[in-house]
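Enquirer: One predicted model, sequence on top.
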Amino acid sequence: MKLQVALDLTEPSVAVDIARRLCSAGAVDIVEAGTPLIKAAGIFIVSALKVACPNVEIMADLKTMDVGALEARLAINAGANIISVLGAAANETISEFINEARRLGGKPLIDMISVKDPAARIKELLSAGLRPDYVGLHLGIDVQRSRGLTVEDLISEAVNIKNNYGLAVAIAGGINEEVAPKIRGTNIDVVVVGRAITQSTDPVAAAKNIRRLLGID
């Protein structure tokens, strides 16, 4: 299991500073350039994070919906190791994205945010020969509020998908110190934490505590 920090911030200097502190302390395994951060700062924020954290993987949360090869190429050339395409995108876009990511040595992640039946969509993609390195199960804030879905639902879905399809899974959405112990002992590959780390008065201490609660350290 790996801990990924989601830098869903809009101020590049703040994001880079938090990333540098977390990486220097060995508190995270993956640093994510969140979608708001990429939109605010441009794709070159990925390069800045790679310089700040040369020894961890950088994830670019592109949430690509079209021009799959182009967006994959932009992010990987900027230094990203893991990149995301939406499961709601057309199969053609996902295919272009995966192929270009693999050609350049990157790891594609299919993000199932807004997909009503992630398991059915995964089965469809695999049948089409589209196999990502990761499936991202993302419980968006708006969905949490409107549909009453819980993080526990997300954990159960992730474990089932990993067991049934043999795919590495990453989960995100509302994970904090209270939720982390519920994930401990599962075979989930990546746990993505945002605000519980980035909005903490001491991000390093918060990340280390979540690692401990997850059973990583």
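Expert: Here it is on my side, so go on. Everything numeric here is computed off the predicted structure, so don't read it as measured data. Residues are numbered from 1 along each chain as shown.

Enquirer: going forward, measure contacts between C-alpha atoms and count neighbours the same way
Expert: Fine.

Enquirer: top helix in this protein by residue count?
Expert: In the chain, ranked by residue count with DSSP state H as the criterion, the top helix is helix 151-165.

Enquirer: List the buried residues for that helix?
Expert: When neighbours are counted by 16 or more other CA atoms under 10 Å, the buried residues of helix 151-165 are found to be 151, 154, 155, 157, 158, 159, 161, 162.

Enquirer: Put together JSON lines for those, with distance to residue 83 on each row.
Expert: As requested, the buried residues of helix 151-165 are arranged in JSON lines below (distance: CA to CA, whole Å):
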{"residue": "151", "distance to residue 83": "23"}
{"residue": "154", "distance to residue 83": "21"}
{"residue": "155", "distance to residue 83": "22"}
{"residue": "157", "distance to residue 83": "22"}
{"residue": "158", "distance to residue 83": "19"}
{"residue": "159", "distance to residue 83": "22"}
{"residue": "161", "distance to residue 83": "20"}
{"residue": "162", "distance to residue 83": "19"}
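
Enquirer: Below is structure B, check it against A:
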Amino acid sequence: NDLREVAKDSLFIADLKTLDVGKIEVDLAYDETADAVVVSGLATSQTIDKFIYEARRLGIYAVVDMLNVESPLDRLKSIKELPDVVILHRAIDAESEEDQRWKWVRMIKEEFKGEKILIAVAGGITPQTASEALKNGADILIVGRYITQSKDVRKSTIDFLDVLSRELPKEPGDIDLFRVHVE
């Protein structure tokens, strides 16, 4: 609530990575004015289903983080409703391994063609990998260390803005059109 007072127009994401009591955690985040909530893809299907239902009921975005999930596609097929956003998240400890997220972006887009689902990528995102991600269909880039640990934060941020200006359509869609109250 205090942050909302300072940054009224910001999108606040409660990165809870919920593993249990999905409904309760969504309610708590909503009470603190979160616009989106994140559940771990490692949670049970029942937890994810309750989490997504409650987020929809309250009119906030439901996000599933696939960190350490072996098959994000199979995980999405195992739940009742798709989330608004799925995060294909590579762990820091796995960043030296080959990056398979691009394969999952394409597979999820193909499997759920016509559905309202956005795909985010996270974990070791640089301007180079950002360009690859966007070319492979990613909708959202979650950038961390490239900016936060940079000696020149301004330049690092501009590096990403340059990629976005080259790779994105000139008039991107409005994510807020996804927001719908269930009840």
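Expert: Looks like it came in fine. This one's a predicted model, so the numbers in the text were calculated from it and none came from an experiment.

Enquirer: ok, back up a step: show residues contacting the longest helix of the first structure.
Expert: With contacts defined as CA atoms under 8 Å, 6 or more residues apart in numbering, helix 151-165 of the first structure is touched by 119, 137-139, 167-171, 173-175, 179, 182-183, 186-188.

Enquirer: what's the neighbour count on whichever residue in the first structure pairs up with residue 163 of the second structure?
Expert: Under the alignment (TM-score structural alignment), residue 163 of the second structure maps onto residue 213 of the first structure. With neighbours defined by other CA atoms under 10 Å, the count for residue 213 of the first structure comes to 19.

Enquirer: name the element residue 213 of the first structure belongs to?
Expert: helix 203-214 (DSSP states H and E).

Enquirer: again, but for residue 82 of the second structure
Expert: In this assignment (DSSP H and E), residue 82 of the second structure forms part of neither any helix nor any strand.

Enquirer: give me every residue that touches it.
Expert: Residues in contact with residue 82 of the second structure, defined by CA under 8 Å, 6+ apart, are 52, 76, 117.

Enquirer: wait, which of these is closest to residue 42 of the second structure?
Expert: Comparing those against residue 42 of the second structure with CA to CA picks out residue 76 as the nearest, at 11.2 Å.

Enquirer: Residue 89 of the first structure touches residue 66, doesn't it?
Expert: Yes: at 7.0 Å, residue 89 of the first structure and residue 66 qualify as touching, with contact defined as CA atoms under 8 Å.

Enquirer: who touches both of those two?
Expert: Counting by CA under 8 Å, 6+ apart, residue 89 of the first structure and residue 66 have no contacts in common.

Enquirer: count of neighbours near residue 124 of the first structure?
Expert: Look at residue 124 of the first structure: counted by other CA under 10 Å, it has 13 neighbours.

Enquirer: cool, residue 39 of the first structure as well?
Expert: The local packing count at residue 39 of the first structure equals 14, with neighbours defined by other CA under 10 Å.

Enquirer: Next one: it from residue 45 of the first structure, what distance?
Expert: For residue 39 of the first structure, the distance to residue 45 of the first structure under the criterion CA to CA, to the nearest Å works out to 10 Å.

Enquirer: quick one on the thing from earlier: so which of the contacts of residue 82 of the second structure is the closest to residue 60 of the second structure?
Expert: Residue 60 of the second structure lies nearest to residue 52 out of the contacts of residue 82 of the second structure, by CA to CA, at 9.4 Å.

Enquirer: Quick check, residue 4 of the first structure in contact with residue 193.
Expert: Yes: the pair formed by residue 4 of the first structure and residue 193 meets the contact definition of CA under 8 Å, at 6.2 Å.

Enquirer: Now do the strands in the second structure.
Expert: In chain order, the second structure shows strands spanning 13-18, 36-40, 61-65, 85-89, 118-122, 140-142, with DSSP state E as the criterion.

Enquirer: ok, which stretches of the first structure are helices?
Expert: Shown for the first structure, the helices assigned by DSSP H span residues 12-24, 35-41, 44-52, 68-77, 91-103, 118-127, 141-147, 151-165, 180-183, 195-198, 203-214.

Enquirer: quick one: the longest one to strand 168-172, angle?
Expert: It stands for helix 151-165 of the first structure. Here helix 151-165 of the first structure points in a direction 170 degrees away from that of strand 168-172 (axes from the mean of the first three to the mean of the last three CA atoms, to 10 degrees).

Enquirer: any idea how far the residue of the second structure most remote from its centre lies from residue 160 of the second structure?
Expert: For the second structure, the residue at maximal distance from the C-alpha centroid (CA atoms, centre = their mean) is residue 151, at 26.5 Å. Spatial separation of residue 151 of the second structure from residue 160 of the second structure under the definition CA to CA is 15 Å.

Enquirer: Just give the nearest non-adjacent residue to the corresponding residue of the first structure for residue 123 of the second structure, would you?
Expert: Aligning on TM-score structural alignment places residue 123 of the second structure opposite residue 173 in the first structure. Nearest non-adjacent residue to residue 173 of the first structure, counting by CA to CA, 6 or more residues apart in numbering: residue 139, 4.8 Å away.

Enquirer: For residue 57 of the second structure, give its distance to residue 72 of the second structure.
Expert: 24 Å.

Enquirer: So for the corresponding residue of the first structure for residue 18 of the second structure, what's the nearest residue that isn't a sequence neighbour?
Expert: For residue 18 of the second structure, the aligned residue in the first structure is residue 64 (criterion: TM-score structural alignment). Computed as CA to CA, 6+ apart, the closest residue to residue 64 of the first structure that is not its neighbour in sequence is residue 85, at 4.4 Å.
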